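> Just a sequence and a predicted model for now, questions to come.
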Amino acid sequence: MSLHVMKVPDIGEGVAEVELVEWLVTAGDTVAEDQPLAIVMTDKANVEIPSPVAGRVARLGGEVGQLLAVGAELVAIDTQAMAAGAGSTPAPGVPSGLGAPSVPGALSTTGASRHDGIEVPPVERVLRAGGAGAVPPAARPLASPSVRRHARELGVDLREVPGSGPEGRVRHEDVDGFAARRRSVTRDAGAAGAAGSAAGSDAASGAGSDAVQTLRMLGLRRRIAEATQEAWRRIPHFSYIEEVDVTELEALREALNARHAAARGRLTLLPFVLRAIVLAVREHPRVNARFDDEAGLVAQHAAVHAGIATHTEAGLLVPVLRHAEARDLWSMAAELARLAGEARAGRASRDELTGSTITVTSLGALGGIASTPVINRPEVAIVGVNRIVERAAIHGGAVVARKTMNLSSSFDHRVIDGMDAARFIQSVRGFLECPALLFVD
């Protein structure tokens, strides 16, 4: 046996450890050079780690959910077996390319394993092995890490799920539909088998379930939990909420879309908010900063690199729109759409997810009346956009319908005083309520 020990690579500057999100192989699998071995996470970005050599997987260096230091052993591959021809086909009962179980005590083909103190028979690992049932690495279904995790939680084999996405990609709804159909079949079979049961069984069948589903905090969800907990623990937050009349702004936005949407794309509210923030930052530069509380240094930035809180299937990501101060409305709209698409498809790079100087968060139509957003540490301010509603208001001495929304923003009280925060938000409000000012430098 000639072992090639692959270590956790240095994925990017400053990264000391990664989280093992998913194994794409298991011990005994035959792998080709450049075949993905595992998915790891760092700075909220998932990265596939390919194999540098061809051979047979001898051992895995960790379990899903484990944090591995850069330079630690990731996987050991027997290259001699491949060279000798022993690795040309998978070992009996071990189809190449099957994803490893995500729980400690992964199932083995050579003996029983234990999980939570329960011995698990090895036969479950070799279901569909051999013959027409074997699945080669190339047939591994396309799915995001969050979909794979969701399938594991439901006990669904992704290879059996028809994908409705591009190129047959399996989506969350495909997994849910498959699981629902399987439950229906199981329920029907159970009903048929219970046809001759006692008369009192009908009442018992309506009893509520005491089942409890325990989910491990993994991947992006764990990173979100750690980041928000650390931000809340270390930053003395205070929030400031102000109502903004956006009637004129919405009229302007509709007019610009009617005139330019076909050629330049449609404008949402967010580019206008970003433009207002850019202009307000010129008057109140202290909010566009990052605070190194260990060194006691506040880095005040001239450029506005706006973090955009974005909901994805895997959880919250914050891609960064760089140099918002140098962009017009349509350039911002195009970049916002691109960043959101990359984040939701799981393709956002580490560079696209780091380096923001102030963050904007919005839940759109679900934005509610007010909120208290958590600061994206080490920034010192976050601007929250609530939904637009039409309300009766006094305008020009008459009661009229006006479109209003709230800005719910949070600040780091170590750096930003309450008066400074209020002045900043009032500046943003002034630009939004008189939108002509957005175009005046």
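Structure's in. What do you need? Since this is a predicted model, take the numbers as computed values, not measurements. Numbering: from 1, shown residues only.
> When you work out contacts or count neighbours from here on, use the C-alpha atoms and nothing else.
OK.
> Not counting its neighbours along the chain, what's nearest Lys220?
Careful, residue 220 is Leu; it's not Lys. Excluding the flanking residues, the one nearest Leu220 by CA to CA, 6 or more residues apart in numbering is Lys44, at 5.8 Å.
> what about that neighbour, neighbour count?
Residues lying near Lys44 (other CA atoms under 10 Å) number 24.
> how close does it get to Asp202?
In this structure, Lys44 lies at 49 Å from Asp202, with CA to CA, to the nearest Å as the measure.
> same check, this time on Ala262
With the distance defined as CA to CA, Ala262 ends up 61 Å from Asp202.
> coming back round to it: correct me, but the residue nearest to Leu220 touches Arg223?
Yes: here Lys44 lies in contact with Arg223, judged by CA atoms under 8 Å, at a distance of 6.8 Å.
> which residues touch the residue nearest to Leu220?
Going by CA atoms under 8 Å, 6 or more residues apart in numbering, Lys44 touches 220, 223, 317, 350, 353.
> List the residues that contact the last one.
This points to Leu353. Under the contact definition (CA under 8 Å, 6+ apart), the residues listed for Leu353 are 43-45, 317-320.
> Of the residues you listed - the most surrounded one?
Going by other CA under 10 Å, Pro319 tops the contacts of Leu353 with 28 neighbours.
> Quick check: nearest residue in space to that one, chain neighbours excluded?
Closest residue to Pro319 in three dimensions, ignoring its sequence neighbours and counting by CA to CA, 6+ apart: Leu353, at 4.4 Å.
> what's the distance between the one you found and Arg221?
When CA to CA is applied, the distance between Leu353 and Arg221 equals 16 Å.
> another one to put next to it:
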Amino acid sequence: MGTHVIKMPDIGEGIAEVELSQWHVKVGDLVVEDQVLADVMTDKAMVDIPSPVHGKVIALGGQPGEVMAVGSVLISIEVEGAGNLKESAAPVVTKEPVTPAVEAVVESKPVAAAPRPAPAPACQSPMVAREADERPLASPAVRKHALDLGIQLRLVRGSGPAGRVLHEDLETYLAQGQSNASAPAAAAYAQRHDEEQIQVIGMRRKIAQRMQDATQRAAHFSYVEEIDVTAIEELRAHLNEKHGASRGKLTLLPFLVRALVVALRDFPQMNARYDDEAQVITRLGAVHVGVATQSDVGLMVPVVRHAEARSLWDSAAEISRLANAARNGKASRDELSGSTITLTSLGALGGIVSTPVLNLPEVAIVGVNKIVERPMVVKGQVVIRKMMNLSSSFDHRVVDGMDAALFIQAIRGLLEQPATLFVE
């Protein structure tokens, strides 16, 4: 038997160090070739580190949240044959991993060190009581599986890292847990004194840093405008009915992307990046639209490149592809960088007004709120119309308030008269 040492790989772009975000294995686990061992976080994206060999994990080289240099020892695996340990100049260091992201503290009593949780006994109930608004850790596939089975995910005890709910946990719940259906109801009224300390690492740390940087460096101001989207929603429904089966269904987002592209022709100062250190504004002809997307690890912004050259269905397909890649953690660094203006939407949860934070170094972000039906006065008559607010933010250091208002008014005009989106 020999030892195969896997070093932190050179991910490119001159990156000298990365953050170890999460382990997918532990000491003693048997792994196979191409199995994902760990996730590491660069400035731009999450990257999977696969195993190049079959073997048994004998040492881990870091803990989640630790910043590791490229070339340092990531993991050591016992393999058949000689391995590659003699080729490695770096020593093998065994470090016990901290349970990712969560350490429990009961009744606010100080503890010197969080104990490593013991394996759950085989007879442990597959059910667990969580708060009604608590979102358990689970992959999108597991969430869909639970929805298909009619299972409330918050009631299922997770056996994965940090309590992540796995597919087998759903099967265990179905097989053993339904007889205890009354237990969560009783537990919901019990007093609770527990607390959680959540380590801010990986994607959450990057998001926190970027949001803090954006609010400290840019002079944010927001502008909200109400838009009548009745006509464009009718057009969207018509196109979906006529072409949905052959070309795919259209959401409102590709229409918004098209409206941005057309409006930016008259307001090029919005499609720009501001280098505040060099005091240089770069206006770009290409429109690379960042589409803010929520994933299990936090907010990501994949980029629809050259939106100015895309049709409605081309934009729709690219938005869908990028959103799925982001949610599944498969978006590449290139797909998550290079945007020139950002579009953000919470869909049906969009609320009435929001104040989106700029995606620096961009100077504008357009936020979409939910569509509601309301009585409106049109040509002296009270009629029911579909209304939606755009809540947008701008960098006041380089964008004047009048220009921002005119820009959003231009988008409003395009959406309320959707034929103008396609008139050249």
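Looks like it came in fine. The structure displayed is predicted, hence computed values, not measured ones.
> can you count the residues close to Lys7 of structure 2?
Lys7 of structure 2 has 17 neighbours, counted by other CA under 10 Å.
> what does the one 4 residues further on give?
A count of nearby residues for Ile11 of structure 2, using other CA under 10 Å, gives 13.
> same deal with Asp10 of structure 2?
Other residues lying near Asp10 of structure 2 total 14 when counted by other CA under 10 Å.
> quick revisit: would you reformat the contacts of Lys44 of structure 1 as CSV and include secondary structure and distance to Glu119 of structure 1?
Conversion of those to CSV gives the following (DSSP: H, G, I helix; E, B strand; the rest coil; distance: CA to CA, whole Å):
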residue, secondary structure, distance to Glu119 of structure 1
Leu220, helix, 30
Arg223, helix, 32
Leu317, strand, 39
Arg350, coil, 41
Leu353, helix, 42
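> so which of the residues you listed comes closest to Glu390 of structure 1?
For Glu390 of structure 1, the closest of those turns out to be Leu317, at 30.5 Å, with distances computed as CA to CA.
> distance of the alignment partner in structure 2 of that closest one from Lys44 of structure 2?
When the structures are aligned by TM-score structural alignment, the residue of structure 2 matched to Leu317 of structure 1 is Met300. Shown here: Met300 of structure 2 relative to Lys44 of structure 2, a distance of 10 Å by CA to CA.
> Can you give me the stretch of structure 2 that stretch 368-386 of structure 1 aligns onto?
Taken onto structure 2 by TM-score structural alignment, stretch 368-386 of structure 1 occupies residues 351-369 there.
> how about the strands of the stretch 1-150 of structure 1, start to end?
Using DSSP state E, counting those that start in this stretch, the strands of the stretch 1-150 of structure 1 run over 3-7, 17-23, 30-31, 36-42, 45-50, 55-60, 67-69, 73-78, 113-115, 118-120.
> And the fifth one against structure 2, how far off on average?
Right, strand 45-50 of structure 1. Average distance, strand 45-50 of structure 1 versus aligned residues of structure 2 after superposition (mean CA distance after the TM-score superposition for structure 1): 2.3 Å.
> for that strand, packing partners?
Packing contacts for strand 45-50 of structure 1, counted by 3 or more CA pairs under 8 Å, 6 or more residues apart in numbering; DSSP states H and E, involve strand 36-42.
> and for the strand it packs on, what span of structure 2 is it aligned with?
Correspondence between strand 36-42 of structure 1 and structure 2 is established over residues 36-42, with TM-score structural alignment as the criterion.
> And the matching stretch, how far out from the chain middle?
Here the centre of stretch 36-42 of structure 2 is set off from its chain's centre by 16 Å, with CA atoms, centre = their mean, to the nearest Å.
> Look at Glu236 of structure 2 and give its secondary structure.
One thing to correct before we go on: residue 236 of structure 2 is Arg, not Glu. helix (DSSP: H, G, I helix; E, B strand; the rest coil).
> what does it align to in structure 1?
Per TM-score structural alignment, the equivalent position to Arg236 of structure 2 in structure 1 is Arg253.
> got it, and Ala259 of structure 2?
Alignment note (TM-score structural alignment): Ala259 of structure 2 maps to Ala276 of structure 1.
> just to revisit the earlier point, residues contacting the match of Leu317 of structure 1?
Under the criterion of CA under 8 Å, 6+ apart, the neighbours of Met300 of structure 2 are 292-294, 326, 336.
> mind giving me a markdown table with these and columns for secondary structure and distance to Tyr173 of structure 2?
What follows is the contacts of Met300 of structure 2, written out as a markdown table (three-state DSSP; distance: CA to CA, whole Å):
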| residue | secondary structure | distance to Tyr173 of structure 2 |
| --- | --- | --- |
| Ala292 | coil | 34 |
| Thr293 | strand | 31 |
| Gln294 | strand | 28 |
| Ala326 | helix | 29 |
| Leu336 | helix | 37 |
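> among those, who's most crowded?
Taking other CA under 10 Å to define a neighbour, the member of the contacts of Met300 of structure 2 with the most is Ala326, carrying 27 neighbours.
> Give the equivalent position in structure 1 for it.
Under the alignment defined by TM-score structural alignment, Ala326 of structure 2 corresponds to Ala343 in structure 1.
> Tell me how far its match lies from Arg223 of structure 1.
Look at Ala343 of structure 1 and Arg223 of structure 1: by CA to CA, they are 15 Å apart.
> Repeat that for Asp10 of structure 1.
Between Asp10 of structure 1 and Arg223 of structure 1 the distance is 19 Å, computed by CA to CA.
> Equivalent analysis for Glu313 of structure 1, please.
Note on Glu313 of structure 1: its distance to Arg223 of structure 1, by CA to CA, is 15 Å.
> More neighbours: which of the two?
Relative neighbour count places Arg223 above the other of Glu313 of structure 1 and Arg223, with 19 against 16, counting by other CA under 10 Å.
> The aligned partner of the more buried one in structure 2: what's its closest spatial neighbour, skipping adjacent residues?
For Arg223 of structure 1, the aligned residue in structure 2 is Lys206 (criterion: TM-score structural alignment). The shortest distance from Lys206 of structure 2 to any non-neighbouring residue, by CA to CA, 6+ apart, is to Asp43 (7.2 Å).
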